[in-house]
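# No sequence on hand, only this structure:
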């Protein structure tokens, strides 16, 4: 962002200084920026540049090498599919605010981006930079202009029309954030494929993953992934897949941490139910479905157990309050 702002003659100290940041403190590869500070950074950059569409500019500038060992592993992979597998496996070493996973159906593949943090007014910048950036990286690594489309959960920003010609086919207000493309593209060879460099980069990524696993409580990591960006919750199988381990291993690791998946999911269901019921635009039937209940009666019994109230009574108390 600091480098990008130079296009508008904004020097890094002018952008970062008032936020208590500096280029020096952000330079180390292991430096991390809290989400609240990142949002403030985006807001200040927009104010100084008077440009709302910073996410597109960041996407254009994105290079695989900017993502450290994860980017190096992806760059030196044999095929596009292998590069995406490495990216989704090790993305957590870069941030826990977002995660990636692949979905495949007949003839189509999709790289799905899950949000695990509230980016506030910076959400469009994050999603455009990431999805458009990944598309740009794919073009660079294969030496081809890849065809496909992009879906976003967010509404269409007012500025998007200025950049629509630069992006793949785009749809807004969709169920998930994803890049969709012909699954035959996964077998495309990469221009910089290098088995030795890939092995070295992957080993570094594995070490970073192990350090992360030992430094962060397994229950905390699991709970972050249980919650979906649409307000619903994930199953044990879904979470285990996203954490790149078997369901048996996940349950064992949670037990070692003194937790259980069912208890964590129950806790997240309660929190999600209360959040969703505070909105008056979602029918209770739809909320029950999002939370994984087969019918409203089962959801009502669970909600009574949590709060000693029915969902309708809880909603009425919140809406009237």
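Looks like it came in fine. The model shown is predicted, which means the values in this text are computed figures rather than measured ones.
# from here on, contacts and neighbour counts on C-alpha atoms
Fine.
# got the residue ranges for the helices in the stretch 151-300 of the chain?
Secondary structure of the stretch 151-300 of the chain (DSSP state H, counting those that start in this stretch): helices at 195-215, 218-226, 236-242, 247-256, 261-277, 284-290, 296-307.
# want to compare, so here's the second one:
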């Protein structure tokens, strides 16, 4: 399974207040009050008691930086993640926990990840007997990057531990890869996460035995999850609005395999003429060819970074009749050859 799941789309999109309320609890448990930090981030204290309240990404970053600079704890990211249990994510967490299998729960969570507090793009795929969650930078997080990575990895390990048993007969060991140097000692980190941890790796990722994905979840309830998913959809629309036309075209392009999608074919999917579709996209400041190039670039990067497919095989999957054409296109998109990128 090699599928790139949707992630938070826009740093300007509203953020739920719940993430800040969890960090406030962490502060209070460490003997600090949050009033001054909230004021610096221009967050009204009364919002903490409103589960529907939202703040901006920038406000969250200001508050989080104040938190990190106040507590000065090398384990702060890990400790913060312990507060982000699945049920702390509201509808999305509850619905994920009601899925049939671990795989279903992960796919559901990533489908509605914009409703979470995660600020990374995530690839979910299988390789060499492992199920892998690979975290990629989506925003410029600066000095807070390590905090957010450790927080989200801590949450991921805690939530999966809650969802399914710790061991399978003959299991592959759970493993964490961080791309930054070890801040303290490897042994210390391995005691925190209770698994193997490697540093200065090419990617930030979590690996576990792929057989975990098929485990049945004890609280599975298809009907209740369906009801909660409807609420997730409503909340998405409330926070982010209806998906724009260009976004729908992107999905159509993503779904096409083994051929380069044409404007005429995609237009027919929406019962439009090619001319009308061009006009609608122009109104959103983009052309169809730009969308095709961007989505083919994403697919190419995904295959290069998460599979062992040859350049020729990737070329075919993207719809190129000759690998040379794909290589030239990839160089135009990225300035690098596919081989250099891999």
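In hand now; what should we look at? Note that the structure is a prediction, hence the values are computed from the model and not measured.
# Using TSV, lay out the helices of the stretch 151-300 of structure 1 together with distance to residue 53 of structure 1.
Putting the helices of the stretch 151-300 of structure 1 into TSV (distance: least, C-alpha to C-alpha, whole Å) gives the following:
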stretch	distance to residue 53 of structure 1
helix 195-215	32
helix 218-226	29
helix 236-242	31
helix 247-256	40
helix 261-277	30
helix 284-290	32
helix 296-307	42
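# residues in contact with residue 216 of structure 2?
100, 101, 102 (C-alpha atoms under 8 Å, 6 or more residues apart in numbering).
# let's see 6 Å
For residue 216 of structure 2, the contacting residues are 100, 101, by C-alpha atoms under 6 Å, 6 or more residues apart in numbering.
# Show me what it aligns to in structure 1.
Under the alignment (TM-score structural alignment), residue 216 of structure 2 maps onto residue 189 of structure 1.
# ok, now residue 147 of structure 2?
So residue 147 of structure 2 corresponds to residue 125, using TM-score structural alignment.
# again, but for residue 180 of structure 2
Under the alignment defined by TM-score structural alignment, residue 180 of structure 2 corresponds to residue 155 in structure 1.
# quick one on the thing from earlier: out of everything not next to it in sequence, what's closest to the match of residue 147 of structure 2?
residue 55 (3.9 Å; C-alpha to C-alpha, 6 or more residues apart in numbering).
# That neighbour belongs to a helix?
Yes: the assignment for residue 55 of structure 1 is a helix, going by DSSP: H, G, I helix; E, B strand; the rest coil.
# Could you find the closest non-adjacent residue to residue 229 of structure 2?
residue 95 (6.7 Å).
# Could you check how many residues crowd around whichever residue in structure 2 pairs up with the residue nearest to residue 125 of structure 1?
With the correspondence set by TM-score structural alignment, residue 55 of structure 1 lines up against residue 77 in structure 2. Residues within reach of residue 77 of structure 2, counting by other C-alpha atoms under 10 Å, total 22.
# Check the one 5 residues further on too.
Residue 82 of structure 2 is flanked by 19 other residues according to other C-alpha under 10 Å.
# could you say which helix or strand contains the residue lying closest to it once chain neighbours are set aside?
In this structure, residue 82 of structure 2 finds its nearest non-sequential neighbour in residue 155, 6.0 Å apart by C-alpha to C-alpha, 6+ apart. Element membership of residue 155 of structure 2, judged by DSSP states H and E, is helix 145-163.
# distance of the match of residue 216 of structure 2 from residue 299 of structure 1?
Distance, residue 189 of structure 1 to residue 299 of structure 1, by C-alpha to C-alpha, to the nearest Å: 49 Å.
# How about residue 175 of structure 1?
According to C-alpha to C-alpha, residue 175 of structure 1 stands 22 Å off from residue 299 of structure 1.
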